[in-house]
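J.: Quick one: sequence plus predicted model below, questions after.
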Amino acid sequence: MSIFNFKKKKPEQKTDSVKPVGQLKDELKKTAAKTEPESNLKKPASAGVLAYKNLLYPLMTEKSTMLTGYGQYVFAVSLNATKTAIKKAIQEIYNVKPIKIRIIRHQGKKVRTGKNTSGYLKAWKKALVVVPKDAKIDVYEN
């Protein structure tokens, strides 16, 4: 009567043969030796996901292009971005360590779409990044 025995487990037979300790150590050394050269390889220089979430795009205005001559670059950043997050993002993407970062938050402007209907444009944040004199960021190419 198999109906009453469906919850009872049958004893399983072990088919694995027991290996001596010396063979196990040799196998572990071989697998470790295979994985080490892969970890020593350099990963391609790619920016993290958070870097692209914090830095949205470089701002191209007359004033910002003038500031590039002084080693200052202007970027639009997300509203949640902090100075340390922006610094890490600049280091990841452009491989330049910023000296100073200033953040300016712009309020959304009030706009009208009709006689009595009005709304607001999106609020945004910009960051002014100062880099060392010998370092440059190619904002126009990237």
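T.: Sure thing, it's come through. Nothing here was measured: the structure is a model prediction, and the numbers come from that model.
J.: drop to CA atoms for contacts and neighbour counts, all remaining ones
T.: Noted.
J.: Leu55: neighbouring residues, count only.
T.: Neighbourhood size, Leu55 [other Cα atoms under 10 Å]: 21.
J.: got the contact list for the helix or strand where Gln91 lies?
T.: Per DSSP states H and E, Gln91 falls inside helix 83-94. Applying Cα atoms under 8 Å, 6 or more residues apart in numbering, the contact partners of helix 83-94 are 46-48, 50-52, 54-55, 77, 96-98, 101-103, 137.
J.: and if we set it to 10 Å?
T.: 45-55, 75, 77-78, 81, 95-103, 127, 129, 131, 136-139, 142 (Cα atoms under 10 Å, 6 or more residues apart in numbering).
J.: Pasting the second one now:
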Amino acid sequence: MKTIYDIIIRPVLTEKAVKDNEKKNTLTFEVDMNASKTEIKEAVEKIFNVKVKEVRTLIVKPKPKRFGFRSSGYKKAWKKAIVKVESEKPINIAELV
């Protein structure tokens, strides 16, 4: 059985994710590839004590990466979850990390 900390791997702290957190009250996470939207919703509600309005997920495709001069490979694919919460003020994820 997966725990809530197995479902949510880490927050995504990019400029776009932080801006969306401030303006649209959304939180962005890297989640387990096999996690469903309901599992993600329950995990976020338990960890942050907020009510979740909506969960959107997408799979980020692997991108090419170079290892030195001759060899190359790909970064791994990962699943991103964008969670919209119903709180009055935005949750500052950067302070929690």
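T.: The structure has been received and is ready for your questions. On a predicted model such as this, the values are computed, not experimentally measured, just so you know.
J.: What TM-score do the two superposed chains give?
T.: Scored against TM-score structural alignment, normalised by the length of structure 2, the superposed chains reach a TM-score of 0.83; 93 aligned residues with a Cα RMSD of 1.7 Å.
J.: Of the contacts of helix 83-94 of structure 1, just the buried ones, PyMOL syntax please.
T.: Of the contacts of helix 83-94 of structure 1, the buried ones can be selected in PyMOL as follows, counting by 16 or more other Cα atoms under 10 Å:
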select buried, resi 47+51+52+54+55+75+77+78+81+96+97+98+101+103+127+129+131+136+137+139
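J.: ranges for the helices of structure 2?
T.: For structure 2, applying DSSP state H gives helices covering 4-7, 15-24, 37-48, 93-96.
J.: before we move on, the earlier item: so the helix holding Gln91 of structure 1 matches what in structure 2?
T.: Mapped onto structure 2 using TM-score structural alignment, helix 83-94 of structure 1 spans residues 37-48.
J.: once aligned to structure 1, how far is that stretch on average?
T.: When structure 1 is superposed, stretch 37-48 of structure 2 averages 0.6 Å from its matched positions, counting by mean Cα distance after the TM-score superposition for structure 1.
J.: Can you give me the buried ones in that stretch?
T.: Glu39, Ile40, Lys41, Ala43, Val44.
J.: chain center to it: distance?
T.: Remark: stretch 37-48 of structure 2 is offset 11 Å from the chain centroid, using Cα atoms, centre = their mean, to the nearest Å.
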